[in-house]
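>>> mind folding the following:
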Amino acid sequence: MGKFTPLDTTSPVHGDAELAERFMSTLGKRRVYALAIVEVAQGNTRTATVGAEHDGTFELGSLSMAINGHILASMVADGTVSADQPLGSLLPLGECPASAVTLEALATHTSGLPAHGGSRFGTWRKALRAVRGREADGETVEDVYGELRRARLHASGYRYSTLGGAALGHALAAADATSYPALLRGRFATPLALPTALVQTPDGAMSERDVPGVTFSGRPADPWTGPGYAPAGGLRASADDMAPYLEALVAHSAPGMDALSEWLEIDDGLSLGAFWHISRGEGRSLTWHNGETGGFSSWIGVDRSEHRALMISCAGHIDLDGTAAAMLLAP
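Presented below is the predicted three-dimensional model:
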């Protein structure tokens, strides 16, 4: 398959054309190849897709961890787990440094775990594979357990860890005596009635509604289906899924809403919930997370004081942080 054609102002829009144009007008020379955008504001829900149908699913990358924050908070609330519970009480890690890390430390990126498991060469190799559109994190669940057993913990403090995000998802699944894909369905997708949200699996063939990812160079990207790192980046969802989820965020009715509360203050301008980032400035507060895979870029944010939420997901690679935050916070 050759290169994909980037979206432009002539690309057909499904849904709210004005919402799509607000985002498309910010692109300039940046290229995206499919778009899903959902906005909830003033009691209204608006959705638009370009280059995909409303039920077309996009890889959400690390937005998966933000959703794990909901699952953790809901399981703490119902007593299934406790925030200070050690990882080794749930996963078969033996006596290793990672075994003593708490679930809260994983959710606030203060566990001391490295960004990824394995050697420096392995981390470099993953980055190269991602740039080339190959799956970067193809490990099995057992592979991730092995990485956790071998991991050396760094000094205390905030240190973003994809390995920690994966570990927490598998730990929560173990607490529920199930697999991570089943945990996602039971604790998140089913309660919110999200029709197409799922965790990609290695044996799951791409369906017609699965939007293909696109690399930096405009070529097809492999889907990210490795079960080991699935809790940190394996979720697919559509605009049809994100709309009721964003409505629940604004209504404070999503499972585990305490995930969006402050769990850790990093500095005067930034705190963390359970994986969620909370940015403060100029009298406003924005709760958000971003995500990226080999073929997709995504962003979700909530302005809780104004009861507004926004989600953007694109096939292609662009930095969404500034654009999406400005759209959400605009008058």
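
>>> from here on, contacts and neighbour counts on C-alpha atoms
Fine.

>>> buried residues of stretch 319-326, list them for me.
Neighbour-count burial for stretch 319-326, counted by 16 or more other C-alpha atoms under 10 Å, picks out Leu320, Asp321, Ala324, Ala325.

>>> now those as CSV including distance to Tyr245 and secondary structure?
As requested, the buried residues of stretch 319-326 are exported to CSV (distance: C-alpha to C-alpha, whole Å; DSSP: H, G, I helix; E, B strand; the rest coil):
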residue, distance to Tyr245, secondary structure
Leu320, 20, coil
Asp321, 20, helix
Ala324, 17, helix
Ala325, 18, helix
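
>>> as a markdown table, those with distance to Leu128 would be great.
Below are those laid out as a markdown table (distance: C-alpha to C-alpha, whole Å):
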| residue | distance to Leu128 |
| --- | --- |
| Leu320 | 22 |
| Asp321 | 23 |
| Ala324 | 27 |
| Ala325 | 29 |
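
>>> now, among these, which is nearest to Ala155?
For the buried residues of stretch 319-326, the residue nearest Ala155 by C-alpha to C-alpha is Asp321; the value is 28.1 Å.

>>> also this sequence, please, to line up against the first:
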Amino acid sequence: MKRLVLFSLLAFTAAYAAAQNTDNKLATPFDRYVDSLARDAYKRKDYTGVMIGLVAPGVTKTYAYGETVRGNNTLPDANTVYEIGSITKTFTGLLLALQVQRGKIKADDPVNKYLPDSVKIPAFEGVPITMVSLSNHTSGLPRFDPVAEDPQFDSKAPYANFTVNKLFSFLRSYQPSRKPGAKYDYTNIGAGLLGTLLARYANTTFAQLLQREIFLPLQLRDTKLDLTPSMKSRLAQGYSSDGKPADTWEFKALAGCGGIKSTMNDMIRYAKANMSTAPTMLEKAMQLSHRPTYSGKDNTVGMGWHVIAGKHRTIVWHNGQTGGYYSMMYLEPATGKAVIVLSNTSKPNTIGDLLVQKW
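From the prediction side, this is the model:
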């Protein structure tokens, strides 16, 4: 009995220590509010470790909680690497916005214009799937089905075996069931296809296109599809929603839907660039990517970004979730404010949702 009590006490002490593991100095009322949200989330087992970033004009704040690996008592920091999941879609949308800004691609160009001659998608009642419909989730393409139906599908690495050949093979037999552009229906296939088509148009790989057009200009040194040795050494261990260790996800043809890994430092830099009014091609393309290209009853979407247009505020946002990570980014370009959350547990948490209401 004494051993059981001692074991229970040690387990409780370890869990309590992890919960207390933070660099939050509690110096201001807002620091204490952040702390209350983070601790409530920890009690719900929403994360193992989490980085919280806040941006406002002249202000950048980060808060670290928890551990990079369960039990190691090592606090994450702004250079700890996480998968950002579907926040990747905002980068893919930005690549499209850049080509539209340059006059190279039209938003309403049919995707058939950029597919191989051997791969053509039929129009639905004369209406084709367009490039912009891939970025705003109105293409009608399925969310995930072709991936799950692949004979080589692995639930622990769902996208690792889905190649460009498999994507094009699916499209050859695809028959649209509704008019593109008419209805929002979230699709990883659409966003992934957009990344593949943009890379094909540029005669390069999606990874190289991201590096050339976005990562290098913004100096996002720790933002990649494939981990560098340095990033791998700083990668937070991912955990599934039920707390089991999870591997990072590898992507082939559908990298544009969720393949990027990054750090809080780089995500802050990306957020600030998205709210910049500098008259450069990239910043103008970012502003273009925020503009609604579809508005429906429940969703308003730009090129990759979701938009919440209220009476007093307009927020652009996206979240991301992979097998071992969860992320969230809220931007308010008019005020220069941003909220970013990166977690190494694949479980949605409400930290960012609540912070954006008061930040």
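
>>> how far away is the counterpart of Gln321 of structure 2 in structure 1 from Val199 of structure 1?
Aligned counterpart of Gln321 of structure 2 in structure 1: Glu292 (TM-score structural alignment). Distance from Glu292 of structure 1 to Val199 of structure 1, counting by C-alpha to C-alpha, to the nearest Å: 15 Å.

>>> tally of neighbours for the nearest residue to Lys25 of structure 2 once chain neighbours are set aside?
Distances taken as C-alpha to C-alpha, 6 or more residues apart in numbering place Asp31 nearest to Lys25 of structure 2, at 7.3 Å, with adjacent residues excluded. Asp31 of structure 2 is flanked by 14 other residues according to other C-alpha atoms under 10 Å.

>>> now what about the helix or strand Asp31 of structure 2 falls within, what contacts it?
With secondary structure defined by DSSP states H and E, Asp31 of structure 2 is part of helix 29-43. Contact with helix 29-43 of structure 2 is made by Ala19, Asn24, Lys25, Leu26, Tyr47, Thr48, Tyr65, Asn349, Thr350, Ile351, Leu355, as judged by C-alpha atoms under 8 Å, 6 or more residues apart in numbering.

>>> how far out from the middle of the chain is that helix?
Helix 29-43 of structure 2 sits 23 Å away from the centroid of its parent chain (C-alpha atoms, centre = their mean, to the nearest Å).

>>> just the helices in structure 2 please.
Applying DSSP state H to structure 2 gives helices spanning 2-20, 29-43, 88-102, 131-135, 145-148, 164-173, 188-201, 206-210, 229-233, 264-274, 281-290, 351-358.

>>> aligned to Leu276 of structure 1, what sits in structure 2?
For residue 276 of structure 1 the amino acid is Trp, not Leu. Alignment note: Trp276 of structure 1 maps to Trp305 in structure 2; criterion TM-score structural alignment.

>>> list the residues that contact that match.
Contacts here follow C-alpha under 8 Å, 6+ apart; on that basis Trp305 of structure 2 touches Lys89, Thr90, Gly93, Asn136, Ser289, His290, Val316, Trp317, His318.

>>> quick check: the nearest residue to the match of Gln321 of structure 2 once chain neighbours are set aside vs Ala20 of structure 1, distance?
Sequence neighbours aside, Gly61 is the residue nearest to Glu292 of structure 1 in space, at 4.8 Å (criterion: C-alpha to C-alpha, 6+ apart). According to C-alpha to C-alpha, Gly61 of structure 1 stands 22 Å off from Ala20 of structure 1.
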